[in-house]
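> sequence and predicted structure, then a few things I'm wondering about:
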Amino acid sequence: METINLRDIKKFEPKIFKDERGYFFETYSSSTFQKIGIPNSFVQDNQSFSQKGVLRGLHFQTGAYAQGKFVRVISGRVLDIAVDLRPESETFGKYEFFDLDGLSNKMVYIPEGFAHGFLALEDSIFAYKCTAPYHKESEGGIIWNDPSLNIQWPLDFEPLVSEKDLELPSFKEFCLQNNFDFPF
């Protein structure tokens, strides 16, 4: 496993068995994942397709529906991101990128308390397991280009962002809504 700057995030590189026919690997193994601190309480699997240049996020759910996410790319390549939203954490308001693709099959576990998103660097199929079901009333988000988070997206183009994501609040508004001290 690789060292991660944000506490509690786990990056996992599966053991891939290759031969002249192709390859095989386990995308999920309860016993293997428990050994490295990834819970086995997943209740929902999701999959999306995004064209190159699509930016999704930054999303999260709150309360009883807060989600941990185990993410991977089936085909294509994305720049995945997690932002620490836990006010008690020493990395509150910090982010980390993960380069995920369908060739290396690296995976990332992002626990509850993080906002999540990604930028499709190629046409990509993205899959993730969740520790809680989708619950519309519990969903939240932060605008992808929030100036206080100062996320250094490697963009030389304007990403394609949904109208819904363009209306997300700033990190400062998120802190005010939740009575968190704004760290910047």
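That came through fine.
> when you work out contacts or count neighbours from here on, use the C-alpha atoms and nothing else.
Fine.
> wait, residue 85 sits on residue 114?
Yes - between residue 85 and residue 114 there is a contact under Cα atoms under 8 Å: 5.2 Å.
> of these two, who's got more company?
The neighbour count for residue 85 versus residue 114, taken as other Cα atoms under 10 Å, is higher for residue 114 (28 against 21).
> how about the more buried one, what does it touch?
Contacts here follow Cα atoms under 8 Å, 6 or more residues apart in numbering; on that basis residue 114 touches 60, 82, 83, 84, 85, 86.
> what ranges does this structure have for its helices?
30-35, 163-166, 171-177 (DSSP state H).
> tell me the buried residues in the last one?
Just to be clear, that refers to helix 171-177. Judged by neighbour count (16 or more other Cα atoms under 10 Å), helix 171-177 contains these buried residues: 171, 172, 174, 175.
> and for the shortest one?
When neighbours are counted by 16+ other Cα under 10 Å, the buried residues of helix 163-166 are found to be residue 165.
> what's it in contact with?
The contact list for helix 163-166 (Cα under 8 Å, 6+ apart) reads 56, 57, 58, 141, 143, 144.
> for comparison:
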Amino acid sequence: MDWDGVIRGNRAKRLEIPDVILFEYRLFEDERGFFAELWKRGEYLAAGLPYDFVQVNLSYSRPYVVRGLHHQLKPSEQGKLVTVVRGRVFDVAVDIRRGSPWYGRYVAVELRPGLALWIPPGFAHGFQALEETLFLYLVTKEYDPQRDKCAKWDDPEIGIKWPAPDKAILSQKDRGCPPLAQAENNFEYPL
């Protein structure tokens, strides 16, 4: 992978939808293991992430679990910096900003420890665990159950190429999400 830049040792790459950024953390390794700075406000603000995080979430997923595609409506829209603490996931960001040149398109990366993905407001997010996984979310606004919305994880209009769709394990909520065209959404491009 070609990296666009470096933020204090952490490499950064804008993906096919340039508002979504993949980071590779600089790991300080020795015989004990490693240490990494997951978030350093000044450096990431300078890199174009003009957000602070107000909530940190951790999920555990068994292999093949799919979580998503989730988003929160304005004024509770969330930006997310997501990373894997243990395991691997196929991580997806779908542009849901009406009028965006990328509306309804997605980008996907395989996340493992040492990589993080910035998903700005105006995107639906989801992942499929490829093995037992601990997944960490740093979010820019608190969870708001009244504005918590979703789009169908396997919507053919989006066309996500999930690694194991036939083995997907979903919550009742995620099984009932509407297609993107019918999902509640109040995002316009640009935000």
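All right, it came through fine. Everything numeric in this text was worked out from a predicted model, so none of it was measured.
> excluding sequence neighbours, find me the nearest residue to the aligned partner of residue 171 of the first structure in the second structure.
Superposed on the second structure with TM-score structural alignment, residue 171 of the first structure falls opposite residue 180. Excluding the flanking residues, the one nearest residue 180 of the second structure by Cα to Cα, 6 or more residues apart in numbering is residue 151, at 5.1 Å.
> give me the number of residues near the one you found?
28.
> for residue 59 of the second structure, the count of nearby residues, please.
For residue 59 of the second structure, the neighbour count with other Cα under 10 Å is 12.
> try the one 3 residues further on
If you count neighbours by other Cα under 10 Å, residue 62 of the second structure ends up with 15.
> residue in the first structure matching it?
In the first structure, the residue paired with residue 62 of the second structure is residue 51, using TM-score structural alignment.
> with residue 31 of the second structure instead?
Under the alignment (TM-score structural alignment), residue 31 of the second structure maps onto residue 20 of the first structure.
> the residue nearest to residue 180 of the second structure matches what in the first structure?
Aligned partner of residue 151 of the second structure by TM-score structural alignment: residue 142.
> show me where the second structure has strands.
For the second structure, the strands defined by DSSP state E cover 5-7, 10-14, 21-24, 28-30, 33-35, 55-61, 66-72, 80-86, 89-95, 106-111, 115-119, 123-129, 133-139, 148-150.
> can I get the ones you listed in JSON lines with distance to residue 41 of the second structure?
Below are these laid out as JSON lines (distance: least, Cα to Cα, whole Å):
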{"stretch": "strand 5-7", "distance to residue 41 of the second structure": "11"}
{"stretch": "strand 10-14", "distance to residue 41 of the second structure": "13"}
{"stretch": "strand 21-24", "distance to residue 41 of the second structure": "14"}
{"stretch": "strand 28-30", "distance to residue 41 of the second structure": "19"}
{"stretch": "strand 33-35", "distance to residue 41 of the second structure": "18"}
{"stretch": "strand 55-61", "distance to residue 41 of the second structure": "14"}
{"stretch": "strand 66-72", "distance to residue 41 of the second structure": "23"}
{"stretch": "strand 80-86", "distance to residue 41 of the second structure": "12"}
{"stretch": "strand 89-95", "distance to residue 41 of the second structure": "23"}
{"stretch": "strand 106-111", "distance to residue 41 of the second structure": "22"}
{"stretch": "strand 115-119", "distance to residue 41 of the second structure": "14"}
{"stretch": "strand 123-129", "distance to residue 41 of the second structure": "22"}
{"stretch": "strand 133-139", "distance to residue 41 of the second structure": "12"}
{"stretch": "strand 148-150", "distance to residue 41 of the second structure": "26"}
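> for residue 45 of the second structure, which of these is the nearest?
strand 5-7 (10.4 Å; Cα to Cα).
> residue 73 of the second structure against residue 183, yeah?
No - the pair residue 73 of the second structure / residue 183 is not scored as a contact, 10.8 Å apart, by Cα under 8 Å.
> what residue of the second structure takes the place of residue 42 of the first structure?
In the second structure, the residue equivalent to residue 42 of the first structure is residue 53, according to TM-score structural alignment.
> likewise residue 30 of the first structure?
Alignment note (TM-score structural alignment): residue 30 of the first structure maps to residue 41 of the second structure.
> what's the span of stretch 132-150 of the first structure from first residue to last?
Stretch 132-150 of the first structure has an end-to-end distance of 29 Å (Cα to Cα, to the nearest Å).
> and that stretch, how far from the chain's centre?
With Cα atoms, centre = their mean, to the nearest Å as the basis, stretch 132-150 of the first structure stands 11 Å off its chain's centre.
> cool, and stretch 42-59 of the first structure?
9 Å.
> what about it, start to end distance?
18 Å.
> would you indicate which residues of it are buried?
Buried, per 16+ other Cα under 10 Å, within stretch 42-59 of the first structure: 42, 49, 50, 52, 53, 54, 55, 56, 57, 58, 59.
> how about the aligned residue in the second structure for residue 10 of the first structure, nearest residue that isn't a chain neighbour?
The alignment partner of residue 10 of the first structure in the second structure, by TM-score structural alignment, is residue 21. Spatially, and ignoring its direct neighbours in sequence, residue 21 of the second structure is nearest to residue 14 (4.5 Å; Cα to Cα, 6+ apart).
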